[in-house]
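1. The following comprises the amino acid sequence and a computationally predicted model.
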Amino acid sequence: METGYLENKIVKLKPMEMEDVDDIFAVACYDEIWTHMSITVKNREDVIKYVESALTLKKAGVEFPFVIIDAFTNKIIGATKLMDINEHHKRGEIGFTWLTPDYWRTSINTNCKYLLLTYCFEHLGWQRVQIKTDHENIRSQKAIERIGAKKEGVLRNHMIRKDGTSRHTVMFSITSDEWTKEIKAHLENLLEK
């Protein structure tokens, strides 16, 4: 799977590269970003490991990482991935999305999801896109529900957090039928507001 930029008037999603390390580090060094994530970024070396890992998984064909760029400033403000890619079953996941705190509660995340879902359903021909989050990450759950994803349930003791505690995972999904019949129009309506 290869892609160039995915973009609209608000945001650009650019395939992540090693050259992005310094720009990622400049916006990633806020503890609150990493509260519910499986890693913590505290220094440039952490960013290097994060980008190297993402690019290794991209090479293996199971992930495709993007940096999120504010279309007005042309600066990196976060990152996201297509993950758990299974081309045979025409499915994957949008995940590991983070934004620098200045962009929380803005339209950036909704624009990113719109671009990624359009790409997944209309260009890759996927039949399912899932999005999952920590059961304690209420802000993320509300954002996922807001875009129209359906809650499928909770996977109990699904993961071990970086602090060693058990995490339940709340699983959401969107199917290709839902995208065509309702969710694309719903997102376009949200983006017009």
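-> Received the coordinates, thanks. Residues are numbered from 1 along each chain as shown.

2. okay, CA-based contacts and neighbour counts for the rest of this
-> Noted.

3. nearest spatial neighbour of Ser166, skipping sequence neighbours?
-> Distances taken as CA to CA, 6 or more residues apart in numbering put Ile160 closest to Ser166, at 4.8 Å, once the chain neighbours are dropped.

4. If you could redo that for Lys42, that was the one I meant.
-> Lys42's closest residue in space is Cys29 (CA to CA, 6+ apart), at 5.7 Å.

5. Quick one: distance of stretch 26-44 to the chain centre.
-> 15 Å (CA atoms, centre = their mean, to the nearest Å).

6. end to end, how far does it reach?
-> Its first and final residues considered, stretch 26-44 spans 9 Å by CA to CA, to the nearest Å.

7. Okay, one more to line up with it:
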Amino acid sequence: MNIPTLQNEIVKLEPLSLDNFKNLYAISSDRDLLKYSPSDISTFQALTTYVEFALEQCEKDLAVPFIIYDKTTQRYAGSTRFMNIDWHNKVLHIGATWIGKEFQGTGLNTSMKKLMINYAFQKMEFEKVEFRIDQRNIRSRKAVEKLGAQLEGVLRQNVYLNDGYKRNTCCYGILKGEW
């Protein structure tokens, strides 16, 4: 799949690659960053494996991974992707999103999500965008609710995290007609 560059005045989402992901290592080494995620990016090798998996999923047309560039600070801020892409049913997830602490609460995440949702509905012609969030991650849940996503249900104890905890996952969705 050809990965587009999406941007507005605040953020630029560029294709994540084996060349540019190294810009994220300083951020990814924060052990609390993926506290609610089953992924590991805490070491350079773990981050490399994470990116390689995202690129493999991209080659199979199941994901579109991005590196996040904050235009305000002119620094790389994290990563996100379209994932679990169901081309037949026109449903995809926006997930695997992580941004460094210094970029949180700046409006970067909201701006980025709006770009992605617009692209999914308008350019990719999808009919639904979903988000899967750890039930305990109140900050992320409030962020997608602010965008208009509706809580559709909770998958109980469905994902193991790296520390062995089995999380409950909140399923949120936005339909094209609601956007």
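-> That came through fine. This structure is a prediction, so every number in the text was calculated from the model and none was measured.

8. what's the neighbour count on the residue nearest to Ser166 of the first structure?
-> 12 (other CA atoms under 10 Å).

9. coming back round to it: dump the residue contacts of the residue nearest to Lys42 of the first structure.
-> Val41, Lys42, Asn43 (CA atoms under 8 Å, 6 or more residues apart in numbering).

10. any idea which element the first one lies in?
-> When secondary structure is defined by DSSP states H and E, Val41 of the first structure falls outside every helix and strand.

11. Alignment lookup: it to the second structure.
-> The alignment partner of Val41 of the first structure in the second structure, by TM-score structural alignment, is Ile41.

12. Tell me which helix or strand the closest residue to that match other than its chain neighbours sits in.
-> Nearest residue to Ile41 of the second structure in three dimensions, chain neighbours excluded: Leu47, at 4.2 Å (CA to CA, 6+ apart). Using DSSP H and E, Leu47 of the second structure maps to helix 44-59.

13. On the C-terminal side of that helix, identify the next helix or strand.
-> strand 64-70.

14. what about the strands in the first structure?
-> With DSSP state E, the ranges of strands along the first structure come out as 6-7, 11-15, 64-70, 75-86, 91-99, 128-134, 150-160, 166-175.

15. Now tell me what touches the second one from outside.
-> The set of residues that contact strand 11-15 of the first structure without belonging to it, under CA under 8 Å, 6+ apart, is 3-7, 64-72, 108, 111-112.

16. What's the local residue count around the match of Val41 of the first structure?
-> Ile41 of the second structure has 21 nearby residues by other CA under 10 Å.

17. same thing with Asn109 of the second structure?
-> The tally of other residues near Asn109 of the second structure (other CA under 10 Å) stands at 24.

18. What of Gln57 of the second structure?
-> 17.

19. So it sits against Ala63, correct?
-> Yes - at 5.2 Å, Gln57 of the second structure and Ala63 qualify as touching, with contact defined as CA atoms under 8 Å.

20. how close does the helix holding Leu47 of the second structure sit to the first structure?
-> Compared with the first structure after fitting, helix 44-59 of the second structure has a mean deviation of 0.9 Å; criterion: mean CA distance after the TM-score superposition for the first structure.

21. ok, the closest residue to Gly173 of the second structure other than its chain neighbours - contacts?
-> Closest residue to Gly173 of the second structure in three dimensions, ignoring its sequence neighbours and counting by CA to CA, 6+ apart: Glu130, at 4.3 Å. With contact set as CA under 8 Å, 6+ apart, Glu130 of the second structure has these partners: Val91, Leu92, His93, Ile94, Cys171, Tyr172, Gly173, Ile174.
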